[in-house]
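Trainee: I need the structure of the sequence given here:
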Amino acid sequence: MKTYIALLRGINVLGKNSLPMKELVALREGMGARSVRTYIQSGNVVFQSTEKHASPLATRLMDEIKERCGFSPQVLILGPDALERAIARNPFPEGEADPVSLHLGFLAATPRSRDLGKLDSLRKPSERFHLGDDVFYLHTPEGFGKSRLPASAEKLLGVPMTYRNWRTVCKVSAMASE
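Mentor: Next up, the predicted model:
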């Protein structure tokens, strides 16, 4: 059995695209996953599977959610090593002291066309970003919700992504290591 992490984008506790974590756990277990655990309502799932490749897991989970819930969130499946690498490569270690100001945007693919100049023109003087191989690091000391970068980065990088704050990344990584 391999350990995987599913990062779901665009699910909520209430309202549009509601998918409570209890239902997500039951759904994953019904699809054959074992040791399914979630962390907070934003769609972080750690599980074990006999599947050797992550891509079919993402597609099957999106299809199952669409069938049962009527919407299809973006699903990114990672191995524990991907989170460990993302943590180790954090270019803004000073942001770790305020873990909600440091966000990692996990990319669904490698960006082919990237307009980093336009991104740079949108950032506040206190903000910094770094594009890694498969992670877009974003440090927003004045607040993630007050920044123009999160909403623009996906479009300007040309690939889907899902953000997690530093605290969540570290917690999910620890869960995957258990």
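
Trainee: From here on, just use CA atoms for contacts and neighbour counts.
Mentor: Noted.

Trainee: thought Arg114 was touching Glu154?
Mentor: No: contact criterion CA atoms under 8 Å: Arg114 and Glu154 do not qualify, at 9.5 Å.

Trainee: Tally up the residues packed near Ile87, please.
Mentor: 16 (other CA atoms under 10 Å).

Trainee: which ones are touching it?
Mentor: Going by CA atoms under 8 Å, 6 or more residues apart in numbering, Ile87 touches Val169, Cys170.

Trainee: Mind telling me what element it is part of?
Mentor: Following DSSP states H and E, one finds Ile87 within helix 80-88.

Trainee: so the next helix or strand after that helix versus helix 80-88, what angle?
Mentor: Beyond helix 80-88 on the C-terminal side, the first helix or strand identified by DSSP H and E is strand 102-107. Put simply, strand 102-107 runs at 140 degrees to helix 80-88, going by axes from the mean of the first three to the mean of the last three CA atoms, to 10 degrees.

Trainee: and strand 102-107, what does it pack onto?
Mentor: strand 135-139, strand 161-165, helix 166-177 (3 or more CA pairs under 8 Å, 6 or more residues apart in numbering; DSSP states H and E).

Trainee: what angle sits between that strand and helix 166-177?
Mentor: Using the same axes, to 10 degrees: strand 102-107 against helix 166-177 is 60 degrees.

Trainee: List of residues touching the lengthiest helix in the chain?
Mentor: Counting by DSSP state H, the longest helix found in the chain is helix 54-69. For helix 54-69, contacts defined as CA under 8 Å, 6+ apart pick out 4, 6, 17, 19, 27-28, 51, 71-78.

Trainee: Please apply the same query to stretch 7-23.
Mentor: By CA under 8 Å, 6+ apart, stretch 7-23 touches 38, 40-45, 69, 71, 73-78, 162.

Trainee: Another for comparison:
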Amino acid sequence: MPRYVALLRAVNVGGTGKLPMTELKAMCVEEGFGDVQTYIASGNVVFSSKLGAAKVKAALEKRLHAYAGKPVGVVVRSAGEIAAVLKANPFPKAPPNYTVAIFLDDPPAKDALKDIKGQQDEQVRIGKREIYVAYGGGMGRSKLKIPAAANGTARNINTIAKLAKMAAEDAST
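Mentor: Below you'll find the model as predicted:
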């Protein structure tokens, strides 16, 4: 059965979108997903499902909307796709905790970076359905704004590596 990683947007970050991971796990189990594991409190969940990625996304978004009373964005990647995002990191020498992939539903436009503002020491590259950013001085001080990433959700390379490992594990062992 295919393994997936679902990344929730704006959950438990900066005091917004409170969602206990026990609730997220319960929602996934109620949807019939198997081998459900959450990772840290920022809306990361790994599971198995017979459904395709689009149906997984729709089911989770519907359930989260009912829970939160407002839309909650969900990005879904297969185990292979999350591993590929990690492997494609264009900044392998940058500190992994200062480097993120901003996950998008669709491939960014070729000119997606033309409207960025506030760039200082950050390096930015386009991926398949991601925008990678290496924050030279850290995210906390950055003024970087990427309009093409407005509906995405970012995870640092350390988190992506952990999620890729979790998704690759055979849950039956």
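
Trainee: residues near the residue nearest to Pro80 of structure 1 when sequence neighbours are not counted, how many?
Mentor: Nearest non-adjacent residue to Pro80 of structure 1, counting by CA to CA, 6 or more residues apart in numbering: Ala176, 5.9 Å away. If you count neighbours by other CA under 10 Å, Ala176 of structure 1 ends up with 21.

Trainee: could you list every residue that touches Ala176 of structure 1?
Mentor: Ala176 of structure 1 neighbours (CA under 8 Å, 6+ apart): Thr3, Tyr4, Ile5, Val46, Phe47, Pro80.

Trainee: In structure 2, what residue corresponds to it?
Mentor: If you follow Ala176 of structure 1 across to structure 2 using TM-score structural alignment, you land on Ala167.

Trainee: and its match, how far is that from Ala149 of structure 2?
Mentor: 25 Å (CA to CA, to the nearest Å).

Trainee: With the flanking residues excluded, which residue is spatially nearest to the alignment partner in structure 2 of Pro99 of structure 1?
Mentor: In structure 2, the residue equivalent to Pro99 of structure 1 is Pro96, according to TM-score structural alignment. Sequence neighbours aside, Ile157 is the residue nearest to Pro96 of structure 2 in space, at 4.9 Å (criterion: CA to CA, 6+ apart).

Trainee: Now for the residue mapped onto that neighbour from structure 1, how many residues are close by?
Mentor: Alignment note (TM-score structural alignment): Ile157 of structure 2 maps to Trp166 of structure 1. For Trp166 of structure 1, the count of nearby residues is 23 (other CA under 10 Å).

Trainee: ok, Trp166 of structure 1 - contacts?
Mentor: Going by CA under 8 Å, 6+ apart, the list of residues near Trp166 of structure 1 reads Glu96, Pro99, Val100, Ser101, Leu102, His103, Leu104.

Trainee: Would you check which pair of the residues you listed lies furthest apart?
Mentor: In terms of CA to CA, the contacts of Trp166 of structure 1 reach their longest pairwise distance at Glu96 and Leu104, which sit 11.8 Å apart.

Trainee: who has more neighbours, the two?
Mentor: Leu104 (25 against 16).

Trainee: Surely that one touches Gly132?
Mentor: No: Leu104 of structure 1 is beyond contact range of Gly132, at 10.1 Å (criterion: CA under 8 Å).

Trainee: If you drop the residues flanking it in sequence, what lies closest to Lys171 of structure 1?
Mentor: Tyr39 (7.9 Å).

Trainee: I meant to write Ala161 of structure 2 there.
Mentor: Leu86 (6.4 Å).

Trainee: Repeat that for Glu122 of structure 2.
Mentor: In space, and not counting its chain neighbours, Glu122 of structure 2 is closest to Tyr135: 4.6 Å by CA to CA, 6+ apart.

Trainee: Identify the residues contacting the one you found.
Mentor: Tyr98, Thr99, Asp121, Glu122, Gln123, Ser142.

Trainee: again, 7 Å this time
Mentor: Shown in contact with Tyr135 of structure 2 (CA atoms under 7 Å, 6 or more residues apart in numbering): Tyr98, Thr99, Asp121, Glu122, Gln123.

Trainee: For the contacts of Ala176 of structure 1, work out which two are farthest apart.
Mentor: Maximum distance among the contacts of Ala176 of structure 1 (CA to CA): 10.5 Å, for Phe47 and Pro80.

Trainee: higher neighbour count, those two?
Mentor: A count of neighbours by other CA under 10 Å puts Phe47 above the other of Phe47 of structure 1 and Pro80, at 22 against 19.
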